[in-house]
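> Quick one: sequence and predicted model below, then my questions.
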Amino acid sequence: MPKDQAEMEVGMRVSQVEEEFEERNLNIEDESNETCEDQNLEDRESENVTRLNLSFSDPATWAKCNDQVRQILVEHGPEQVQQFDFPKDSKQRKFLTIHYKRRLVNGEEMHRQWLQYSTSSDSVFCFCCKLFGSSTTDTSSLSEKGSRDWKNMSAILSRHEKSSEHLTNFQTWKELELRLKYKRTFDEEHLRLIKQEEKYWQQILKRLIALVRVLGVQNLAFRGTHEKLHTSGNGNFLKFVEYLALFDPLMDEHLCRIKDQEMHVHYLGKDIQNELIQLLSNAIKQKIIASARAAKYFSIILDCTPDADHVEQMTTIIRFVDRPTSETENETESVCIKEHFLGFVSLTETTGAGMTETILHQLEEMSLPIENLRGQGYDNGSNMKGKENGLGDIYDALIDIYEDTTLTGSSGNTSRVDAKALTKAISSFKFLVSLVLWYDILFEINMTSKQLQAKEFDICDAIKQLGETKKFLVGRRSDAAFEKTLVDAGELAEELDVPALFEPDPIRIRKKRKQFTYEADDEPIYNPKEKFKVNFYFAVIDTAIHLVEERFTLMQQISSVFGFIYDVYSLQNKTPKQIMEHCLNLEQALQHGESKDIDAFDLCSELQAIARRVQRSSSPQDVLNFIWENKLADSVPNTVIALRILLTLPVSVASGERSFSKLKLIKTYLRTSMLQQRLVGLSILSIEHDIAHSIDLEELVSKFAKLKARKHKF
């Protein structure tokens, strides 16, 4: 190849490489210019040590040219020895700096930047061939041991710079130099592509997590009859993904990759849905538990119901007082009573000891100290269910079934016989009287129950409401109230054309044999009306009164300890001695061994000061808000603690029952642990929707990436 043509090709190739990298550098994204944050500190130290041990001006010392050494040398560039007393050989010849220049045919000179002199070996080397020369091909002496033939040096250099091996190595050198110049080594280019792919998957996961959150919060089904894109019946999740692809270029590109089978891991299947649901529910629980730890004092509310396998599922509700922190405190924030759903727990034992062990284990898992537990609410009774259909409608429906001649066979005849028996049962006057009684009792209980279910309803108000309910029930236990019930039942009997009479009991009264002669004879009630009043009417009301009194007694015990701070304003009408007695009683109730929550003497003085400043009829929550809004918490800390504990105490277990109502299919579908985990996660998303919307999606994507790092690579 002619000399000028070879030089022209090398120059054109170098220019092309420069243009290519300049163009790519203009289009590069900002994140590609960032340094690799994950670079190992040991690698950096090793590079620094190598850089210190290298002699850039002496190529003879470059014994091992690995990738790291090549990158360091190319980045530094060849260093030519100029000011040096070059030694003479046996023929009095030596290296001349004129060899650093090449004279062209037109008389111009071109600098040989690739030529280097080694002071240690008194020889010259080719910089690019020394670094990139291959040992498998015939290499020049300038690349291996160097040359010191000073007599023929001009011819050697001219022949070497025109060789194909030198031109190839020279091109490789310049390409690497340009890559290093623009921070575009092969490793960094590969890392940029990896980061670009990571960012792609992070954006996809961010959209999918947001979609799972929306479906869970709205109680929408995820899956359909199959899991194929762009087909009918593939469920809400995939349909929403298809909808996003219409307006989102990134999601559209993702679906195109799936369609063209460019990827096998697409994160749209049922397994990833379950993982994202669990990820969101765990994030919500962690946020709730963190708030509970910040509040310190908390209560738990528990309720149970069996699933399809007759295994008791216990719902866990945590109640605490959420107060503004010193960092976020402002005029718009106020003290709020929080009740949060934390999930369901399977109970292997329904005994008190078994439930206690389960509760302690759950508190330990959540890192909630049991010494900060200040209240518990339990309800393991059965729920009464009914429909609000009129008795007349039920009666007519049973008659229609009885007169339906199309019902044949054993099952049809059985249905007609049962319908006739039920028709006869509900058409009796006794049933109508019992119906009126139950309606009056349950209507009053329902009014009380609805008020007790409010989170802000405190124990003092609950005592007043239960007192009114007890007063109503006691008033119904009288002959006058019984006669009024008979009048109401008579009006209903007239509408149904039922005689308003008590039919005598056809069963013969068994005469009890006396064991001793001095025993008195039993005097059974033969009057059907009196018998119904004693054995049913009064018995039902007595049972209701007993249950209200039991609940009333438990709340009275709590009120006897905390009752004096329900109305802080009225404390200014009491003497300091009376207030001190209440404070000492409260201190003793909140003391366990050497540990106690408040100091009675400090609390007494604090309450006297606060009582003069709050408004009349201020509730405990109002008083706590007043203290917080006026920044008085550091002046009355014992009052703040006492009010926080008081507001933490639950009044009812309504929150636990509501959690079961959110998961209406629990008795049917909680058959496997995987399905139970999915449904519980969805319940947490639905019930705690406010917290779900406050979860940082970027943080969840990061957590998910760490969880999947061992299984998948983005």
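Thanks, I have it. Computed from a predicted model, the values in this text were never measured in an experiment.
> Only C-alpha atoms from now on, for both contacts and neighbour counts.
Will do.
> what's the closest residue to S428 other than its chain neighbours in contact with, if anything?
Closest residue to S428 apart from its sequence neighbours, by C-alpha to C-alpha, 6 or more residues apart in numbering: V498 at 7.0 Å. Contacts were defined as C-alpha atoms under 8 Å, 6 or more residues apart in numbering; by that measure V498 touches 427-429.
> Pasting the second one now:
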Amino acid sequence: MDDNNVSDHEPIFNSPTTESTRADEEPVFTIDMYDPVNWDNLDNKARDILVEKGPIREENIVFPMDARSRRFAYTHYSRKMSNGEVHDRKCLAFRESSEQLYNDVNGNFLACCEMVAEFDLNELISLMASRITSSIIKIVKETKYFSVILDCTPDVSHQEQMSLLVRCVDMSDEKIKIGEYFLGFMKVDDTSGEGLFNVLVDSIKSFGLNVDDIRGQGYDNGSNMKGKHKGKAISFFGIVQRIYVLFLGSTKRWNVLLEHVPDLTVKSLSNTRWESRIKSVRAIRYQAPQLRSALLWLSEDGDTEPKDRSDAKNLYDVLGSFEFILGMVIWHDILYSVNIVSKKLQSPSMCVDSTLQHIEVMVNYFQNYRNTGFADSVVAATEIALEMGVEALFPVKRRSVRKKQFDETECNEAILQAEKDFETFYFLVMVDMAISSLKSRFKELQSFNEKFGFLMNSTSLKAMDGADLKDHCIKFVKTFSLDGSSNVDINDMISELAVMQSTLPDKPMPVMEIFEFVTEVDCYPNISIAYRILFPMPMTVASAERTFSKLKLLKNYLRSIMSQERLNGLATLCIEKKLLDEIDIEAIINDFAAANVRRNF
């Protein structure tokens, strides 16, 4: 018998989780969770712990006799084999006297197998997913106004899937928060703008939502890096990808990489998210000498295939180019700064005012980097080149000859011209593209600031006079008016803001605190509507992109013919894990039993 099952268990007690308990704290229990008498009162967390640790095996309990004068004996904890060995029976709770299917005394495990065989498991998945979707729809309808986030990708069966999410203010709990919720994957046959619009409208109506309540929409265009200078980026990242592919091609070459590069390993590239390429560049940026020595080893290894030796020699020469080293430093600086802001903007709770602040800081950084970044990058690249034993010089191209003065040297002029060309046609192009991308991608947010800016800061709101307040309210009402009807009454909104100016605390308050104040006092209905229109505005489509990770896990090449209903059910359970933990399991079981009255639960 396994002694660990006896000695490793301490009495653990169960108690309801309080609001003050943090997620990283250990749960506190007040009743013995190992006593079968209390098993009906255990919550989900206690049940998980009980299953993980297993039941306690006590040896000092006298079990009572049953109606047939039988009782449990400790000998059932183990099984003696014919050769004298004793094996522990760890699945005792699932066993019974019969090991045949469709037998009344075949135990819990075989009974579960019978249930799965008799009923469609898809029905249980559908019930749970429907309960989660219903809770999401309830949250959206309570706040009324919402935004939609869309993104498309092909699945393993080459079917275009559109991920649909809604973003709204969650007012169902005491703590108000902004949430982005997954509604499902939609099959798309027509990927044009009209085709996506028709699928969106039909999907929104099928969930019982009103299309007229949509106040924002987010689509993905991250894969479009346009411009005549795109070739520079393709050339650089093409070399980065070639390095990764070379070492990944065999376990021997990968071991050579690990022997020379002990810390960061080379990474593959992402085709759509440019800021994520920092992971690929970082490994080369800080380990270029070690990586070059690994390439040299491969190029001189006689056991390596000739083609791979040739590729290694070619990449070894490329990493020895000062232009590549300098470009590597520049790309690392650009991607690193973009990645920091990108991670912050991907939070579902990010609002317009915070996004504008981060973008403004990012634009200012690149404008300063444009003036001083090239000189700093040359210094950093020179240090790397010296460590690698590479001459820190730009390649000199053939140029037309002109008459020189007595104190001029042709070599210095050519080197300076090569450096100037690199700064003009490479560095400045990359930085200007980054600045332009930031300004153009978030240009619409500036228009939101013009409409909602007076609601985002308590200090500026309290300082407004009556004329400014009226002008802002008129602009807001005109923006959200259609066919003579508006979401708010302009006169009531002006009056409410005038009263709120005198009731707001004197301390500076961010936009979410102002909305919490408005909700708590519950006497500014038009202002509440304005904030419920403001917060759903999507900042990024990162939440839609995250759903594609689940799509690839659920619908892989082994499950390529999975039905759309099952895919959406499983995806909802995986993506909305927090809502899944909150649903009433007993209600799900009752619904499942009511739909399948042939079995008595």
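Looks like it came in fine. All figures in this text were calculated on a predicted structure; none of them were measured in a lab.
> Distance to E18 of structure 1 for the contacts of V498 of structure 1 - can I get that in JSON lines?
Listed next are those as JSON lines, based on distance: C-alpha to C-alpha, whole Å:
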{"residue": "S427", "distance to E18 of structure 1": "101"}
{"residue": "S428", "distance to E18 of structure 1": "103"}
{"residue": "F429", "distance to E18 of structure 1": "104"}
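> does the residue nearest to S428 of structure 1 count as helix, strand or coil?
coil (DSSP: H, G, I helix; E, B strand; the rest coil).
> Only the buried residues of stretch 18-28 of structure 1, if you could.
By neighbour count on 16 or more other C-alpha atoms under 10 Å, the buried set for stretch 18-28 of structure 1 is 18, 21.
> likewise stretch 496-504 of structure 2?
Within stretch 496-504 of structure 2, the residues scored as buried using 16+ other C-alpha under 10 Å are 496-498, 500-501, 504.
> of all these, which two lie farthest apart?
In the buried residues of stretch 496-504 of structure 2, the most distant members under the criterion C-alpha to C-alpha are E496 and L504, with 11.8 Å between them.
> what residue is smack in the middle of structure 1?
The centre of structure 1 sits closest to A283, judged by C-alpha atoms, centre = their mean, with a distance of 2.2 Å.
> Can you show me the helices along the stretch 301-450 of structure 2?
306-319, 322-345, 352-388, 410-422, 428-441, 443-452 (DSSP state H, counting those that start in this stretch).
> which part of structure 1 lines up with the first one?
The reference is to helix 306-319 of structure 2. Counting by TM-score structural alignment, helix 306-319 of structure 2 pairs with residues 413-426 of structure 1.
> so the residue nearest to the centre of structure 1 sits right up against D696, yeah?
No: with contacts counted by C-alpha atoms under 8 Å, A283 of structure 1 stays clear of D696, the gap being 9.4 Å.
> on that earlier part again, just the contacts of V498 of structure 1 now: which is nearest A633 of structure 1?
Top of the list for closeness to A633 of structure 1, among the contacts of V498 of structure 1 and by C-alpha to C-alpha, is F429 at 63.9 Å.
> Excluding chain neighbours, give the residue nearest to that closest one in space.
The spatial neighbour of F429 of structure 1 that comes closest, neighbours along the chain excluded (C-alpha to C-alpha, 6+ apart), is A500 at 5.6 Å.
> Test my guess that that neighbour contacts G490.
Yes: assessed by C-alpha under 8 Å, A500 of structure 1 is found in contact with G490 at 5.7 Å.
> separation between the alignment partner in structure 1 of D584 of structure 2 and I209 of structure 1?
Matched to structure 1 by TM-score structural alignment, D584 of structure 2 sits across from D696. Distance of D696 of structure 1 to I209 of structure 1, given as C-alpha to C-alpha, to the nearest Å: 10 Å.
> Same question for L675 of structure 1.
Separation of L675 of structure 1 from I209 of structure 1 (C-alpha to C-alpha) stands at 19 Å.
> who's more crowded, the two?
Shown here are L675 of structure 1 and I209; by other C-alpha atoms under 10 Å, I209 has more neighbours (23 against 13).
> Correct me if wrong: that one contacts E698.
No: counting by C-alpha under 8 Å, I209 of structure 1 does not reach E698; the two are 9.8 Å apart.
> Show me the helices in the stretch 301-450 of structure 1, by range?
Applying DSSP H, counting those that start in this stretch to the stretch 301-450 of structure 1 gives helices spanning 352-365, 391-402, 409-426, 429-452.
> Can you convert those into JSON lines and add a column each for mean neighbour count and distance to N638 of structure 1?
Output for the helices of the stretch 301-450 of structure 1, formatted as JSON lines (neighbours: other C-alpha atoms under 10 Å; distance: least, C-alpha to C-alpha, whole Å):
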{"stretch": "helix 352-365", "mean neighbour count": "13", "distance to N638 of structure 1": "26"}
{"stretch": "helix 391-402", "mean neighbour count": "16", "distance to N638 of structure 1": "57"}
{"stretch": "helix 409-426", "mean neighbour count": "15", "distance to N638 of structure 1": "60"}
{"stretch": "helix 429-452", "mean neighbour count": "16", "distance to N638 of structure 1": "28"}
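> What residue in structure 2 is paired with I598 of structure 1?
In structure 2, I598 of structure 1 lands on V488 (TM-score structural alignment).
> Name the SS class of that match, please.
Going by three-state DSSP: V488 of structure 2 is coil.
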